[in-house]
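Asker: Kindly generate the corresponding structure for this input.
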Amino acid sequence: MLIDRLVATALAGSLMLLAGGAGAQTVGPSGETATPSAEVTLSDTDLAAVKEKGYKAALLWHTSSDFTNAVSAGAKDEFARAGIQIVVTTDAGFDAARQRSDIETALAAKPNVILSLPLDPVTSAEAFRQALTDGTKLVFLSNLPKGYKHGTDYAAIVTDDLFQMGKQAADALAKALDGKGKVGYIFHDASYYVTNQRDQAFKTTIGKDYPGIKIVAEQGISDPARAEELASAMLVQHPDLDGIYVTWAEPADGVLSALRASGNTETKIVTLDLAEPVALDMVKGGNVTALVADKAYELGRAMAAVGVKALLGQETPAFVVAPALTVTKQNVAQGWKDSLNRDAPQSVLDAAK
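Answerer: Modelled structure (predicted):
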């Protein structure tokens, strides 16, 4: 799932994180206050106003995965309530040129609204230009074509509440450590909007809210395949670590391997995004204490709701965030459904019984 959101790098340096004081939060590209997705809802009057219009929608995604499948499911269910037909669904395979072709193909079906994650801010700006000329309403996931203006060119950007993801990871690790101990911090050592914001939120929350916890070791990682090696080196220097934060689930699996290799059953791991190996360790009572995920299904629902509001000529919020959730052994089955709109892997469900 992480790679689905790494493509949103064009907002790096423009979307910001307010990490000072009690009001820390993710904010939009021009400092817009985030609107919680729960506030973006369709009334019975809204639904009645669009149901008989014969509106059509297109879902133009960047890739296929559990994450995008869940976003699509949320969008399809909300559009179905409004009587809006999905006429085109595409997968660009992380290829901006292919996405441009997808847009051209979709426009031939004359959709009234398009939901998409633009892969490249420059090429996407040109690729979506015909949609604007056609009067198609645009709702974007996490990224924004260069030069596009809210209310004129697009209805909203919808994304994760990235600060909350990092904060909840800090809260979960602090709970596992009873608010005290030494921890390691393994962050993503690359310029990626999603991971950078989440990592910094973890670090900020530990420093602000948990004086009994000290980050005594920091290690950047760019290649998940090196996670075990880097974690082993960290553990040699700091064998008494009580906990480790890992930037996302794939490298967390490598950190878990390093702990197992050293016979360490005490150091707690917290990481972001759902994945079977780390979830399996968590439900078996291993080193992993919690996983923090986004609500991908809710992202799609909110995008569709914004699209309907735009079709009705209603004012739409510029920047919408879907909530994060902390998944533990106790709520793993429901957490998987809430995040990805599907059952957790059978191995995880069996181990959690």
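
Asker: drop to CA atoms for contacts and neighbour counts, all remaining ones
Answerer: Noted.

Asker: all helices of the stretch 51-200 of the chain, in order?
Answerer: 66-81, 96-108, 121-127, 129-134, 162-176, 193-209 (DSSP state H, counting those that start in this stretch).

Asker: Using a markdown table, please lay out those helices together with distance to L259 and mean neighbour count.
Answerer: As requested, these are exported to a markdown table (distance: least, Cα to Cα, whole Å; neighbours: other Cα atoms under 10 Å):
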| stretch | distance to L259 | mean neighbour count |
| --- | --- | --- |
| helix 66-81 | 28 | 21 |
| helix 96-108 | 40 | 18 |
| helix 121-127 | 41 | 18 |
| helix 129-134 | 51 | 14 |
| helix 162-176 | 17 | 25 |
| helix 193-209 | 21 | 21 |
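
Asker: With respect to P29, which of these lies nearest?
Answerer: Closest to P29 of the helices of the stretch 51-200 of the chain, according to Cα to Cα: helix 193-209, at 11.7 Å.

Asker: just to revisit the earlier point, now the helices of the stretch 51-200 of the chain as a markdown table including distance to L235?
Answerer: As requested, those are exported to a markdown table (distance: least, Cα to Cα, whole Å):
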| stretch | distance to L235 |
| --- | --- |
| helix 66-81 | 33 |
| helix 96-108 | 41 |
| helix 121-127 | 41 |
| helix 129-134 | 52 |
| helix 162-176 | 18 |
| helix 193-209 | 19 |
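
Asker: Could you also give me the structure for this next sequence, so I can compare it with the first?
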Amino acid sequence: MGKGGGLWRVAAVIAFILWGCRANIAQEGPIGPLPLSARGQPVVGFPEGAPAIAPVPPVFTTEELTRLRNGNYRAAISMQALDSPWNSLQVQGISETLGKYGVELVAVTDAAQDPGRQAAQLRALADQKIQVLFSVPIDPATQTLAYRRVSEAGIKLILMDNVPHGLQPGKDYVTVVGSDNEQNAVFATEELLKAIGGRGEVALITYSYESYYSIAARRRGFEQTLAGHPDVRLAAVVKFTQPSEVYQKTIAMLTAHPNIKGIFAVWSDPAMQAIAGAQAVGREDIVVTTNDLGPDSALYVARGQIKAIGAQLPYDLGVAEANAALYALLGKPVAPYISIAALGVRQSNLLSALEMVTKRSPPPEISAACGDKCKAETGR
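Answerer: Next up, the predicted model:
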């Protein structure tokens, strides 16, 4: 590894990135975090993946706080979509954290899962005289040029979940912040296999953009877990671009493979579509697990329609991303990969997990659907 990689190893050790004043709940609440994977996406300088560094509280001097508050800094967010709690909570975490330090959030864009649309939005945002851009790339294999243009414009780029191919941390972007998606999938797959008795046919419902690293990590976690269970067979893999496609594709899949007993979907929106498709063909017995917890998917867990979820902490991701940007604006070192541990969610710990994710009390309809089934438990 070259000198740049060595410097980033030092930076990774000394970087201070905030979870936020509310984030200690993730470590101290009734649900313990799952083990943190050691490395993230392979990137330039880190062919085996950059070391995973958990966010910790930042340290600012009085002079640095003054520089931030008097700097007239402007930021923008380019999201891959704005159709789920994962997106909205992350935007909220970024916005609220930046606001504490006087950094103005001037725009939030929604690419609706369209890489071409996102490229156009990136060009428009770069023209708004911003100093920081937060973004979730949709297709890292094809979007390198679009993001490199942002970097070459002198904008500090904070990536969320994915790194476009060929970009280098510390040069083309500041850092990438993401959940431990592999462990998210491992937990959800383990729960799926338990629920079907460790034998039979299962299906995977996954995103069509295979270079999307967080989804690739979830698929890897699913497949590696499945490999340890020789009595379970992967009968079908369904790919989608928009979650709305999954309803009809699930109907077709279950018609072609009527012996499927369980489904792992790579996030909750396609999981809920899969449940609707299964119900349409009379398959309410299908076991479904997924990743990402929000009020909508929580209701499915409360009713027993989703067996388990490997949950992210999107608000805390947003806080970590915002604080990485604050450090970058001050010229302070930032680790190339910041990762937040996954949470294992079952019906029994649903209410405490949902509060941990959304930072608010569970909606009454979810508590009512739970009855006495959703009691807090410790750990996995």
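
Asker: hmm, back to that, wait, which of the helices of the stretch 51-200 of the first structure is closest to Q334 of the first structure?
Answerer: It is, among the helices of the stretch 51-200 of the first structure and with distance given as Cα to Cα, helix 66-81, at 14.4 Å.

Asker: picking up where we left off before, quick one, which of the helices of the stretch 51-200 of the first structure is nearest to K309 of the first structure?
Answerer: helix 66-81 (11.4 Å).

Asker: nearest to A290 of the first structure, of the helices of the stretch 51-200 of the first structure?
Answerer: helix 162-176 (6.4 Å).

Asker: what lines up against R220 of the second structure once you look at the first structure?
Answerer: Superposed on the first structure with TM-score structural alignment, R220 of the second structure falls opposite Q200.

Asker: so who does its match touch?
Answerer: Going by Cα atoms under 8 Å, 6 or more residues apart in numbering, Q200 of the first structure touches G166.

Asker: Q219 of the first structure now?
Answerer: G184, Y185, I186, F187, L230, M234.

Asker: Show me the subset of those that the second structure keeps too.
Answerer: Contacts conserved in the second structure for those, counting by both residues aligned by TM-score structural alignment, their matches' Cα atoms under 8 Å: Y185, I186, F187.

Asker: ok, how many other residues are close to the residue nearest to L311 of the first structure when sequence neighbours are not counted?
Answerer: Using Cα to Cα, 6 or more residues apart in numbering and skipping residues adjacent in sequence, the residue nearest L311 of the first structure is K137, 7.0 Å away. Neighbours of K137 of the first structure under the rule other Cα atoms under 10 Å: 25.

Asker: One more: D223 of the first structure?
Answerer: Neighbours of D223 of the first structure using other Cα under 10 Å come to 12.

Asker: what's the distance between it and G254 of the first structure?
Answerer: D223 of the first structure is 11 Å from G254 of the first structure, where distance means Cα to Cα, to the nearest Å.

Asker: can you give me the strands in the stretch 201-350 of the second structure?
Answerer: All strands of the stretch 201-350 of the second structure, identified by DSSP state E, counting those that start in this stretch, fall at 232-240, 260-265, 287-291, 308-311, 337-340, 343-346.

Asker: looking at these, which is buried most?
Answerer: strand 308-311 (a mean of 31; mean count of other Cα atoms under 10 Å).

Asker: what does it correspond to over in the first structure?
Answerer: Aligned by TM-score structural alignment, strand 308-311 of the second structure falls on residues 290-293 of the first structure.

Asker: now the matching stretch: how far from the chain's centre is it?
Answerer: Centroid separation between stretch 290-293 of the first structure and its chain, computed with Cα atoms, centre = their mean, to the nearest Å, is 12 Å.

Asker: swap in stretch 229-246 of the second structure?
Answerer: Using Cα atoms, centre = their mean, the offset of stretch 229-246 of the second structure from its chain centre is 20 Å.

Asker: Quick one: map Y154 of the first structure onto the second structure.
Answerer: Checking TM-score structural alignment: Y154 of the first structure goes with Y173.

Asker: tell me the SS of E48 of the second structure?
Answerer: coil (DSSP: H, G, I helix; E, B strand; the rest coil).

Asker: Looking at the first structure, name the residue matched to it.
Answerer: Checking TM-score structural alignment: E48 of the second structure goes with G31.

Asker: so its match touches Q25, yeah?
Answerer: No: under the criterion of Cα atoms under 8 Å, G31 of the first structure is not in contact with Q25, lying 10.8 Å apart.

Asker: quick one: which of those two has more around it?
Answerer: Q25 (20 against 14).

Asker: mind checking how far that one is from G147 of the first structure?
Answerer: 24 Å.

Asker: One more: A169 of the first structure?
Answerer: Taking Cα to Cα, one finds A169 of the first structure at 34 Å from G147 of the first structure.

Asker: cool, A352 of the first structure as well?
Answerer: 49 Å.

Asker: The two: which has the busier surroundings?
Answerer: Between A352 of the first structure and G147, counted using other Cα under 10 Å, A352 has the larger neighbour count: 18 against 10.

Asker: Need the counterpart of that one in the second structure.
Answerer: Match for A352 of the first structure (TM-score structural alignment): C370.

Asker: got it, and A302 of the first structure?
Answerer: In the second structure, A302 of the first structure lands on A320 (TM-score structural alignment).

Asker: surely that match meets G178?
Answerer: No: look at A320 of the second structure against G178 with Cα under 8 Å: they stay out of range, at 9.4 Å.

Asker: and for those two, which residues touch both?
Answerer: I338.

Asker: Neighbour count: these two, which is higher?
Answerer: Set A320 of the second structure next to G178 and count neighbours by other Cα under 10 Å: A320 wins out with 32 against 26.

Asker: and the more buried one, how far is that from I338 of the second structure?
Answerer: 8 Å.

Asker: Setting aside sequence neighbours, what's the nearest residue to the aligned partner of R199 of the second structure in the first structure?
Answerer: In the first structure, the residue matched to R199 of the second structure (TM-score structural alignment) is G181. Spatial nearest neighbour of G181 of the first structure, chain neighbours left out: I213 (4.9 Å); criterion: Cα to Cα, 6+ apart.

Asker: any idea how far L17 of the first structure is from that neighbour?
Answerer: 23 Å.

Asker: same question, A48 of the first structure
Answerer: Between A48 of the first structure and L17 of the first structure the computed distance is 38 Å (Cα to Cα).
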